[in-house]
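S.K.: heads up, no residue letters with this:
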């Protein structure tokens, strides 16, 4: 009887548990249910938030660029601007006139050479000052960097006035100082020498003026990059007997290469379109041999008779050159992960 009872109890069917009960429509209750995705609804909120910014950009940037493009394909003078005559569509005639002019390529060469000198000197001086600031104490570094940033914050016209006074013949500080040096070293006659009568000397003063105003930004940017470099790398290099030159090229430059690339592209963009300093130093548009592309576009647009279409074509060529460097700059930022 005991064996029969145990056998019966063993053979008795087990009540179905919760996991064994069939779910609705023959599906087990523990089976994963398909996720139900809610339909994406259009929300105008984010677009309304950025609408004022887009409107400002359209008014201040896109509209002037559109006007520049339109003017470069038309013959526009004073009468057309005043509405007395309709603007005449000339197609690519303004561009063919500009690119076929030998003077344009001379101005283009002035722009490229001067910008190259400005960029190279700005990067060298800014990097050296950045390395110096990194070696100074906290208080002295703050004092020197604050003094350098005063030059960077100076308006372009103010810096041009300062350098015009420094190199003015007959009373400038630089001619006076050069005249004190021995003639066998620098020659004579510097007291009355006009630095702004020749394109070469004009650009020498212009390069010095732009470099003086631009290097603080490079120095502070390099200093910020140096703060991110681990000090253990420099200590290990000094223990191995590496010279400062070797430490810079083997440690500092490779680690700060992205920073140097961005700063170089920015300097090219800024120095390619220098206008205010050159306009003041050269005395306006009288000395055409000292023109760069920005001065050339301005001169063609405002000279009598005014040729706004031709000036717009020159400005559009300069804009296209700057867009190439801007595209390279954005590409560098994307590769560094700064832009999504």
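M.R.: It's in. Keep in mind that this is a model prediction, so the values were computed, not measured.
S.K.: going forward, measure contacts between C-alpha atoms and count neighbours the same way
M.R.: OK.
S.K.: mind listing the strands for the stretch 1-150 of the chain?
M.R.: All strands of the stretch 1-150 of the chain, identified by DSSP state E, counting those that start in this stretch, fall at 74-75, 88-89.
S.K.: by contact count, what packs against the last one?
M.R.: Strand 88-89 is packed against strand 74-75, with contacts defined by 3 or more CA pairs under 8 Å, 6 or more residues apart in numbering; DSSP states H and E.
S.K.: for the strand it packs on, packing partners?
M.R.: If you count contacts as 3+ CA pairs under 8 Å, 6+ apart, strand 74-75 packs onto strand 88-89, helix 308-335.
S.K.: let's see 10 Å
M.R.: Packing contacts for strand 74-75, counted by 3 or more CA pairs under 10 Å, 6 or more residues apart in numbering; DSSP states H and E, involve strand 88-89, helix 93-99, helix 308-335.
S.K.: now residue 247, nearest residue through space, not along the chain?
M.R.: In this structure, residue 247 finds its nearest non-sequential neighbour in residue 237, 6.8 Å apart by CA to CA, 6 or more residues apart in numbering.
S.K.: what is the strand or helix carrying the one you found packed up against?
M.R.: Assigned by DSSP states H and E, residue 237 belongs to helix 231-239. In terms of contacts (3+ CA pairs under 10 Å, 6+ apart), helix 231-239 is packed against helix 244-247.
S.K.: run the chain-centre distance for the helix or strand following the helix it packs on.
M.R.: Proceeding N to C from helix 244-247, the next assigned helix or strand is helix 253-255, under DSSP H and E. On the basis of CA atoms, centre = their mean, to the nearest Å, helix 253-255 sits 20 Å off its chain's mean C-alpha point.
S.K.: comparison target below:
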């Protein structure tokens, strides 16, 4: 009777074991610190490493962009504070604006081609058998694993004027077909890496070749999480492949595409190693992008590291603006 009255009053069964607090609270209590502080303490080592490797050099670069830094300062002479003079000089330079144009156009073209090709390959991989899909993934990821400098070396060999395979392959085309497509039949000795336009053609192919495997594997991982019932229902309704992709695949993979787009923009805006190897150094000013222009200003004789730092700050600001705008659009889409 007593037990019944106790339960009725909400006291519960006295013989039942007491409910234990969550594990995180028990750990916080044992360590003697508030529960809200535990995540920050755990993140502190990683944040300190990031601050040491990224934040401190970024602050130093920002300070240097307002100073005149050259050979004398490298030898220990204090740097002179010049205010915004470095920024004024680079904004008045024609090379800066041509470099900015090259950077933006290259990023737009490369990001578009990388996402389209990577998505197409990812969809194809999803339709292959497990064994064949694994084989293809290992093959394409081998290209993604090649270091940027090695990528530049490979495509520099391929585009060589005398012994490159690009000229050799184009010479294999029938003369009438080559004339129809390109207006010429003989490609012997074609100097692909001497002109700014053709340098960027080779650079685009090089970067897309090395970047699309990551996009393809990421899209494949996203496709594995889409229920097969949706595609079965679409087939029953007679939906075409393109309509199925537009109505089912793309909306469900929109978060994946958003992250891949941001990463691709960041990577392609600051491409340097491949362009440096293809050009053989900062030799052709017409083919500079902002990274190459910053390097040339900072390290080519006479070194002007303040100007190089100012260009790097402008490039960083552009990336932050592009990323912030895109992230804001993602947040708005998710809220809607």
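M.R.: Looks like it arrived, so ask away. Every value quoted in this text rests on a predicted model; they were computed, and no experiment measured them.
S.K.: can you calculate the TM-score here?
M.R.: Here the TM-score for the pair of chains, by TM-score structural alignment, normalised by the length of the second structure, is 0.83; 298 aligned residues with a CA RMSD of 2.2 Å.
S.K.: returning to what we had before: tell me the counterpart residues of the helix holding residue 237 of the first structure in the second structure, please.
M.R.: Mapping helix 231-239 of the first structure onto the second structure (TM-score structural alignment) gives residues 228-236.
S.K.: on that earlier part again, thought residue 252 was touching the residue nearest to residue 247 of the first structure, still the case?
M.R.: No. Applying CA atoms under 10 Å, one finds residue 237 of the first structure not in contact with residue 252, separated by 11.3 Å.
S.K.: in the second structure, what sits opposite residue 279 of the first structure in the alignment?
M.R.: Checking TM-score structural alignment: residue 279 of the first structure goes with residue 276.
S.K.: what's its match in contact with, if anything?
M.R.: Residue 276 of the second structure is in contact with 149, 152-153, 282-283, 288, 291-292, 295, counting by CA atoms under 10 Å, 6 or more residues apart in numbering.
S.K.: over to residue 74 of the first structure?
M.R.: 86-94, 307-310, 312-313.
S.K.: how far away is it from residue 297 of the first structure?
M.R.: Separation of residue 74 of the first structure from residue 297 of the first structure (CA to CA, to the nearest Å) stands at 15 Å.
S.K.: quick one, which of the helices and strands packed on strand 74-75 of the first structure is nearest to residue 66 of the first structure?
M.R.: Evaluated over these, closeness to residue 66 of the first structure peaks at helix 308-335, with 10.5 Å, by CA to CA.
S.K.: which helices and strands does the closest one pack with?
M.R.: Judged by 3+ CA pairs under 10 Å, 6+ apart, the packing partners of helix 308-335 of the first structure are helix 63-72, strand 74-75, helix 78-81, helix 93-99, helix 257-272, helix 293-302.
S.K.: can you lay out these as a markdown table showing distance to residue 42 of the first structure?
M.R.: Output for these, formatted as a markdown table (distance: least, CA to CA, whole Å):
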| stretch | distance to residue 42 of the first structure |
| --- | --- |
| helix 63-72 | 29 |
| strand 74-75 | 43 |
| helix 78-81 | 45 |
| helix 93-99 | 45 |
| helix 257-272 | 38 |
| helix 293-302 | 46 |
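S.K.: what's the closest of these to residue 121 of the first structure?
M.R.: Minimum separation from residue 121 of the first structure across those (CA to CA) falls at helix 257-272, 10.5 Å.
S.K.: returning to that earlier point: so for residue 186 of the first structure, which of the strands of the stretch 1-150 of the first structure sits nearest?
M.R.: Comparing the strands of the stretch 1-150 of the first structure by CA to CA, strand 74-75 comes nearest, at 51.0 Å.
S.K.: which residues of the second structure does that closest one align to?
M.R.: Using TM-score structural alignment, the residues of the second structure aligned to strand 74-75 of the first structure are 67-68.
S.K.: work out the gap between the matching stretch and the centre of the chain.
M.R.: When distances are taken as CA atoms, centre = their mean, stretch 67-68 of the second structure is centred 31 Å away from the chain's centroid.
S.K.: average offset between it and the first structure?
M.R.: Aligned to the first structure and superposed, stretch 67-68 of the second structure gives a mean residue distance of 0.6 Å (mean CA distance after the TM-score superposition for the first structure).
S.K.: equivalent range in the first structure for the longest helix anywhere in the second structure?
M.R.: With DSSP state H setting the assignment, residue counts place helix 94-127 as the longest helix in the second structure. Counting by TM-score structural alignment, helix 94-127 of the second structure falls onto residues 102-135 of the first structure.
S.K.: quick revisit: most packed of the strands of the stretch 1-150 of the first structure?
M.R.: strand 74-75 (a mean of 21; mean count of other CA atoms under 10 Å).
S.K.: run through who's touching stretch 54-69 of the first structure.
M.R.: With CA under 10 Å, 6+ apart, stretch 54-69 of the first structure has contacts from 47-48, 51-53, 70-71, 308-309, 311-313, 315-316, 319.
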